[in-house]
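A.B. asks: from the sequence below, what's the structure:
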Amino acid sequence: MHLFLKSNFAVLGALIVLMMLNSCGSRKEMVYLQPDSSNVNTIYEQFVPKIQPNDILTIVVSAPDPKVVAPFTSISVNAAGSPGQNVDLALRPTYTVDSEGYVILPMLGKIKLAGMTRLEAIAYIRKELEAYINNPSVNINFNNFRVSVLGEVAKPGSFIIPTERLSVLEALGMAGDMTIRGVRSNVLLVREINGQKTIHRLDLTKQETLNSPYYYMAQNDVLYVEPNKTQINNSKLGSNASIAISIAGLLITIISLVTR
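C.D. replies: All right, here's what the predicted structure looks like:
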């Protein structure tokens, strides 16, 4: 009888060990950007986000003489202050890019900015202003550069970014990084290009991902980290898992007492 119980105890113990090993991820599955033969030559300028319809832009025009600038901005002369002063964010004029990619600026009228980078748009508007203002200065910022990080991360959610330069790893960092249950080799990125949703997969365990055109994020990108098989299986078990573990623990205790 004791031999039978000991045999079952050994089998039960082996099963528990196997379950624990199965739930553990290997280093290959967990470590980001593992070295390989790839040459890292990511150039951010190749992947700078472009202005899109429905973007909300802050466009501030300034010049040495604020009175000259007044007709070209919705900020009052007094609010604009001197060129060395920062304009309060609440006073900065915002413009929504329409469905055709245009914004309407004071005096300049309807200007198409969609498809340009922020720096290209600054240079374009500055050139248009030079016909009216000597040495004009233009600053443009995205007001709605928002990305969402969902799935197996510590703090999923949407984040508004003060700059358009944001990598996938930085976005994950803002969300508290992936949990140990996240699949690092198959991260999903959803991006809208010319009104169409596109889907891209990133293997963050490989160094070659640094060269991906999707390594840097664009406005309204959604990053999704899927759960690994262990997490999926655990979710299927639900509350039954805790009951099974409790029963297994009780059986181990009883067998230990009987076989003493």
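
A.B. asks: contacts, neighbours, all on C-alpha from now
C.D. replies: Fine.

A.B. asks: for residue 81, see how far away the residue nearest to residue 76 when sequence neighbours are not counted is.
C.D. replies: Distances taken as C-alpha to C-alpha, 6 or more residues apart in numbering put residue 70 closest to residue 76, at 6.5 Å, once the chain neighbours are dropped. According to C-alpha to C-alpha, to the nearest Å, residue 70 stands 11 Å off from residue 81.

A.B. asks: one more, please, to line up against the first structure:
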Amino acid sequence: MLSEIKIHLVAVLRTNKSYLKIVKPLKKPIPCYVLVMLIALLFSSCYSTKRYQYFQDITDSTYGSIPIKNYDFSLKFMPLDEININVISAIPALAAPFNITNTIAVSGFSGNSGSVSGTQPPTASITNPISTSSFRVNAEGNIDYPFIGVLAVQGKTVKQLKDTLTDILRKRFVKDATVEVRLSNPMVTVMGEVSKAGRVSLPNEKTSIIDAILASGDFTRFSNRSDVIVFRETDGKKVPHHVDLRKSDVFESEYYYLRQNDIVFVKPNKDKEFLNDPYSGSIANYIYMLAGIIGAYYIFKR
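C.D. replies: Next up is the predicted model:
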């Protein structure tokens, strides 16, 4: 409760900077009437909760009519991504060479054999015909797939890679091949003014910036909802993009849905800046303590 009062006082002082002009030049003790005035201001000021609301421009008349642009939100493969590929066939022995147990990286793919020679398939146990092969996308944006060779995957979606592999496998190796492709554990980083900063998994391709923030414990009271920054990798560079979560047009932004390796940075608001300022922060502390002393004095005086 006391911390709530202190934070409230900081906000009041920030929004009423004229008081700082009065207090700053005083070299004598602050008169009692000034303290009483500040205490009254503390408990009587209306501290709006609107600043903590999402989508502040939505009214009753706009419900159900918010436009959503049809951006391509599909996750696209990037260098260093881990891709899981599973090949299924009615004859497990035919699919087994393409489903290697993930133990040792061999010639660009994972296998349970220390070497691969010629065109002989790597050894694989068919007791688990749906084991999954894991492939790391190299710096050039390629993977080395057994018996097929180098495949360029950077910029491709899961569906595109699935269709490519299915077409090649059915034509050359396994006529009834069914291919499953999955991006292994895509994640984003959420940092700044959230309750629990850290790495957040993307459970599906339509994971929004709001989903990630809520997974991080939501905003703190010091968060700047009007300027959340999404850093997205483009052509080898992290490019910042600004998102205003107070407005409903965020649904029209191509950065509403996140991609793997995005960084979401929630900036602090002016209350946090005010509180961290040595001068203004010390004023708030002194007034807070003096208010407590005066309150205790009048209580015991009775």
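
A.B. asks: picking that back up, counterpart of the residue nearest to residue 76 of structure 1 over in structure 2?
C.D. replies: Aligned counterpart of residue 70 of structure 1 in structure 2: residue 96 (TM-score structural alignment).

A.B. asks: need the contact list for the nearest residue to residue 125 of structure 2 once chain neighbours are set aside.
C.D. replies: Setting aside the residues directly before and after it, residue 125 of structure 2 is nearest to residue 96 in space (C-alpha to C-alpha, 6+ apart), at 7.0 Å. Contacts for residue 96 of structure 2 were tallied using C-alpha atoms under 8 Å, 6 or more residues apart in numbering; they are 87, 124, 125, 126, 129, 130.

A.B. asks: circling back to that earlier point, need the three-state assignment for the residue nearest to residue 76 of structure 1.
C.D. replies: helix (DSSP: H, G, I helix; E, B strand; the rest coil).

A.B. asks: drop anything exposed from the contacts of residue 96 of structure 2.
C.D. replies: Buried residues within those, counting neighbours by 16 or more other C-alpha atoms under 10 Å: 87, 124, 126, 129, 130.

A.B. asks: any idea which of the residues you listed is closest to residue 300 of structure 2?
C.D. replies: Among those, residue 130 lies closest to residue 300 of structure 2 (C-alpha to C-alpha), at 77.4 Å.

A.B. asks: Three-state assignment for the closest one, please.
C.D. replies: Under three-state DSSP, residue 130 of structure 2 falls in the coil class.

A.B. asks: can I assume it is in contact with residue 101?
C.D. replies: No - contact criterion C-alpha atoms under 8 Å: residue 130 of structure 2 and residue 101 do not qualify, at 9.9 Å.

A.B. asks: need the counterpart of residue 140 of structure 1 in structure 2.
C.D. replies: Match for residue 140 of structure 1 (TM-score structural alignment): residue 181.

A.B. asks: number of nearby residues for that match?
C.D. replies: With neighbours defined by other C-alpha atoms under 10 Å, the count for residue 181 of structure 2 comes to 21.

A.B. asks: and if you look at residue 74 of structure 1?
C.D. replies: Residue 74 of structure 1, neighbours per other C-alpha under 10 Å, totals 19.

A.B. asks: now do residue 90 of structure 2
C.D. replies: 12.

A.B. asks: OK, contacts around the residue lying closest to it once chain neighbours are set aside?
C.D. replies: In space, and not counting its chain neighbours, residue 90 of structure 2 is closest to residue 176: 7.2 Å by C-alpha to C-alpha, 6+ apart. If a contact means C-alpha under 8 Å, 6+ apart, then residue 176 of structure 2 has 89, 90, 170 as its contacts.
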